[in-house]
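K.L.:
heads up, no residue letters with this:
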């Protein structure tokens, strides 16, 4: 019998968080047949010791091949399942959340389901996103205007089930046929924007991303650490998603606006933005993992 769900996790120095996630899985599954695979991307803390003490998951040791590649490896190791539950190690699932998500996934045309996510203190975590545009490059969510904000802030939007452009990838349930049709996550992103790209490609192929308030989870965020390197990856990958989808002219405009925005942030005291400005303007200064050192505008 094919399991209903393959739950997949990628860890990287996740010693503090991974037990909490894995402990939440049985109740979250609500009796569904499932497999659970954790790919460790070369942790140097005690993550592997924590995982080695457990008997409820398959552990795959890996070098740091990136988040997208780690998820793809975990899916391959999980074997057959009707759906794939992508989880960040610093998330925890509410009891019964997976059957609630699966009920939505089984509706015609739905390829990806995102639950209602809370911060550690119980506040709503705004995880729904609008598609990237030139007007939204600055992340001006404080304006409250849809035209300038990629992040959906309106609490009312989180009260009802509806289709969205994309959602943060900390907890996503994906139809196995959708995942296979898209060839999994795009490993060229290494870290960040892989879920943006995946949801938008799914929509291009006729699969919707659906948000449901009927399934809940908590996501702490930043469990593997944040730095100027990860900020640089985030901005470069945002440019690359837009460039791939719109072509060289609009991609070039998005790139130029990204440079201006990061320079402004740096001048206003955001120290992580200085390395990002250098990496945007000097391809040779970009993180080698992204493979973006051959041309000015990332693609």
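P.N.:
Good, I have the coordinates. The shown structure was predicted, so the numbers you read here are calculated from the model rather than taken from an experiment.
K.L.:
use CA for all of it now, contacts and neighbours both
P.N.:
Will do.
K.L.:
contacts only, for residue 184.
P.N.:
Residue 184 makes contacts with 72, 198, as judged by Cα atoms under 8 Å, 6 or more residues apart in numbering.
K.L.:
how much space separates it from residue 254?
P.N.:
26 Å (Cα to Cα, to the nearest Å).
K.L.:
likewise for residue 144?
P.N.:
Taken as Cα to Cα, the span from residue 144 to residue 254 is 21 Å.
K.L.:
those two: which is more packed in?
P.N.:
Each of residue 144 and residue 254 has its neighbours counted (other Cα atoms under 10 Å); residue 254 has more, 26 against 13.
K.L.:
what kind of secondary structure is the closest residue to the more buried one other than its chain neighbours in?
P.N.:
Leaving aside its sequence neighbours, residue 254 sits nearest to residue 134 (Cα to Cα, 6 or more residues apart in numbering; 5.8 Å). State at residue 134, reduced to three classes by DSSP: H, G, I helix; E, B strand; the rest coil: coil.
K.L.:
for burial, what's the neighbour tally of residue 134?
P.N.:
By other Cα under 10 Å, the residues close to residue 134 number 16.
K.L.:
from what I can see it touches residue 252, true?
P.N.:
No: contact criterion Cα atoms under 8 Å: residue 134 and residue 252 do not qualify, at 10.4 Å.
K.L.:
contact partners of the strand or helix carrying residue 114?
P.N.:
Assigned by DSSP states H and E, residue 114 belongs to strand 110-118. Contact with strand 110-118 is made by 101, 104-105, 124-127, 158, 167, 171-175, 178, 199, 202, 207-219, as judged by Cα under 8 Å, 6+ apart.
K.L.:
second structure for comparison follows:
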């Protein structure tokens, strides 16, 4: 008889007592045959004490500092042993039997390295949610989008994504990854701090031949914006800078320079759009993102993998052109499956 797959659900926490109080009960109730951990990023509130008093069955890993999403998980997962990690945001409500189809796919297909369920909006449960929706993709210039979410346009969940599909990146809000794959990739790139480090991780996995899967027969509800709101200038800074990091690290050498140059121009167009919208903080965030990218360019270049062959990473040429010029605002109009 085959040994059952061991899943460790690991929730990263920083000053999140209210979120743990709200969402931990469902995680424990609906996560049969999985071990639940909270990785605490040096919280200053009483969230750890709350867990110890009310949920002694939850394992607690204490990180020495708040190193953000990337370092927080890297530090914590060194102390947790399981076949598969589920990296679960503290603001996610899981559903009955959510683990069953995901466990089945990992047990039956050894090529699957990373996976995510359908991500729905906790505040409007009929809508797909920004951070992951029905699986992530990139366009040619490294701009991320999802089935069910292109820029700020979100689709209603009408069962159109109740499928199983190969995707390019899985959301960090609810990412399943085999331990040996996470270890072989040396975890997340801590220079990202937060935002798009999951895209970089999935891209590096893709370059090594691993598969990332969307499993739409499993659903969770994500609050979103609990750490940084979608339109927070700090998030704008991190998203623009980290996306350039990923291009630099993961593209074949002959494609890096031309694509990064085009991307810098497109980022400038985005900055002008913020200018005309009087969103000056976001304009300066893009400017600072580029300065930070230039400052760290040499460091990022040293992290490049030695690619034996070019692996296509994008599914459409430009979502900027398609979305803003051609007014194609849904995945189905961008990509023909």
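P.N.:
Here it is on my side, so go on. None of the values given here were measured: they were computed from a predicted structure.
K.L.:
so which bit of the second structure is the strand holding residue 114 of the first structure matched to?
P.N.:
Alignment of strand 110-118 of the first structure against the second structure: residues 112-120, by TM-score structural alignment.
K.L.:
check stretch 194-207 of the first structure too.
P.N.:
Alignment note (TM-score structural alignment): stretch 194-207 of the first structure is matched to residues 197-210 of the second structure.
K.L.:
now do the buried residues in the matching stretch.
P.N.:
For stretch 197-210 of the second structure, burial by neighbour count (16 or more other Cα atoms under 10 Å) applies to 197, 198, 199, 200, 201, 202, 203, 204, 205, 206, 207, 210.
K.L.:
tell me the one of those nearest residue 36 of the second structure?
P.N.:
Closest approach to residue 36 of the second structure among these (Cα to Cα): residue 198, at 20.9 Å.
K.L.:
secondary structure element for that closest one?
P.N.:
Assigned by DSSP H and E, residue 198 of the second structure falls within helix 197-207.
K.L.:
average offset between that helix and the first structure?
P.N.:
For helix 197-207 of the second structure, the mean distance to aligned residues of the first structure following superposition is 1.2 Å (mean Cα distance after the TM-score superposition for the first structure).
K.L.:
so that helix versus strand 112-121, what angle?
P.N.:
Compare the direction of helix 197-207 of the second structure with that of strand 112-121 by axes from the mean of the first three to the mean of the last three Cα atoms, to 10 degrees and you get 150 degrees.
K.L.:
now residue 281 of the first structure: closest residue in space, sequence neighbours ignored.
P.N.:
Using Cα to Cα, 6+ apart, the closest residue to residue 281 of the first structure is residue 296 (7.0 Å).
K.L.:
run a quick neighbour tally on that neighbour.
P.N.:
15.
K.L.:
would you say it is within a strand?
P.N.:
No: counting by three-state DSSP, residue 296 of the first structure is located in no strand; its state is coil.
K.L.:
my guess is residue 35 of the first structure contacts residue 78. True?
P.N.:
Yes: using Cα under 8 Å, residue 35 of the first structure is in contact with residue 78, at 6.4 Å.
K.L.:
now the common contact residues for the two.
P.N.:
6, 7.
K.L.:
show me where the stretch 51-200 of the first structure has strands.
P.N.:
Taking DSSP state E, counting those that start in this stretch as the criterion, the stretch 51-200 of the first structure contains strands spanning 58-62, 83-87, 91-93, 110-118, 128-129, 162-164, 166-167, 171-175.
K.L.:
want to throw those strands into JSON lines with mean neighbour count and distance to residue 9 of the first structure?
P.N.:
Below are the strands of the stretch 51-200 of the first structure laid out as JSON lines (neighbours: other Cα atoms under 10 Å; distance: least, Cα to Cα, whole Å):
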{"stretch": "strand 58-62", "mean neighbour count": "17", "distance to residue 9 of the first structure": "10"}
{"stretch": "strand 83-87", "mean neighbour count": "24", "distance to residue 9 of the first structure": "5"}
{"stretch": "strand 91-93", "mean neighbour count": "26", "distance to residue 9 of the first structure": "10"}
{"stretch": "strand 110-118", "mean neighbour count": "26", "distance to residue 9 of the first structure": "16"}
{"stretch": "strand 128-129", "mean neighbour count": "20", "distance to residue 9 of the first structure": "21"}
{"stretch": "strand 162-164", "mean neighbour count": "17", "distance to residue 9 of the first structure": "24"}
{"stretch": "strand 166-167", "mean neighbour count": "28", "distance to residue 9 of the first structure": "17"}
{"stretch": "strand 171-175", "mean neighbour count": "25", "distance to residue 9 of the first structure": "10"}
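K.L.:
which of those sits closest to residue 73 of the first structure?
P.N.:
strand 58-62 (8.4 Å).
K.L.:
which neighbouring elements make contact with that closest one?
P.N.:
Counting contacts by 3 or more Cα pairs under 8 Å, 6 or more residues apart in numbering; DSSP states H and E, strand 58-62 of the first structure packs against strand 34-41.
K.L.:
pull out the buried residues from the strand it packs on.
P.N.:
Residues of strand 34-41 of the first structure classed as buried by neighbour count (16+ other Cα under 10 Å): 34, 35, 36, 37, 38, 39, 40, 41.
K.L.:
okay, how far is it across stretch 217-236 of the first structure, tip to tip?
P.N.:
End residues of stretch 217-236 of the first structure are separated by 29 Å (Cα to Cα).
K.L.:
cool, stretch 274-292 of the first structure as well?
P.N.:
End-to-end for stretch 274-292 of the first structure, by Cα to Cα: 18 Å.
K.L.:
and if you look at stretch 138-153 of the second structure?
P.N.:
First-to-last distance for stretch 138-153 of the second structure - Cα to Cα - comes to 16 Å.
K.L.:
same deal with stretch 90-107 of the first structure?
P.N.:
Terminal-residue distance, stretch 90-107 of the first structure (Cα to Cα): 29 Å.
K.L.:
check stretch 5-21 of the second structure too.
P.N.:
Stretch 5-21 of the second structure has an end-to-end distance of 28 Å (Cα to Cα).
K.L.:
may I see the buried residues of that stretch?
P.N.:
Neighbour count says stretch 5-21 of the second structure has 7-17, 19-20 buried, by 16+ other Cα under 10 Å.
K.L.:
any idea how far residue 30 of the second structure lies from residue 55 of the second structure?
P.N.:
Distance of residue 30 of the second structure to residue 55 of the second structure, computed by Cα to Cα: 15 Å.
K.L.:
tell me if I'm right that residue 87 of the first structure and residue 7 touch.
P.N.:
Yes: if you go by Cα under 8 Å, residue 87 of the first structure and residue 7 touch, sitting 7.2 Å apart.
K.L.:
is residue 6 of the first structure in a helix, a strand, or coil?
P.N.:
Applying three-state DSSP: residue 6 of the first structure is strand.
K.L.:
having no further points to raise, I will conclude here.
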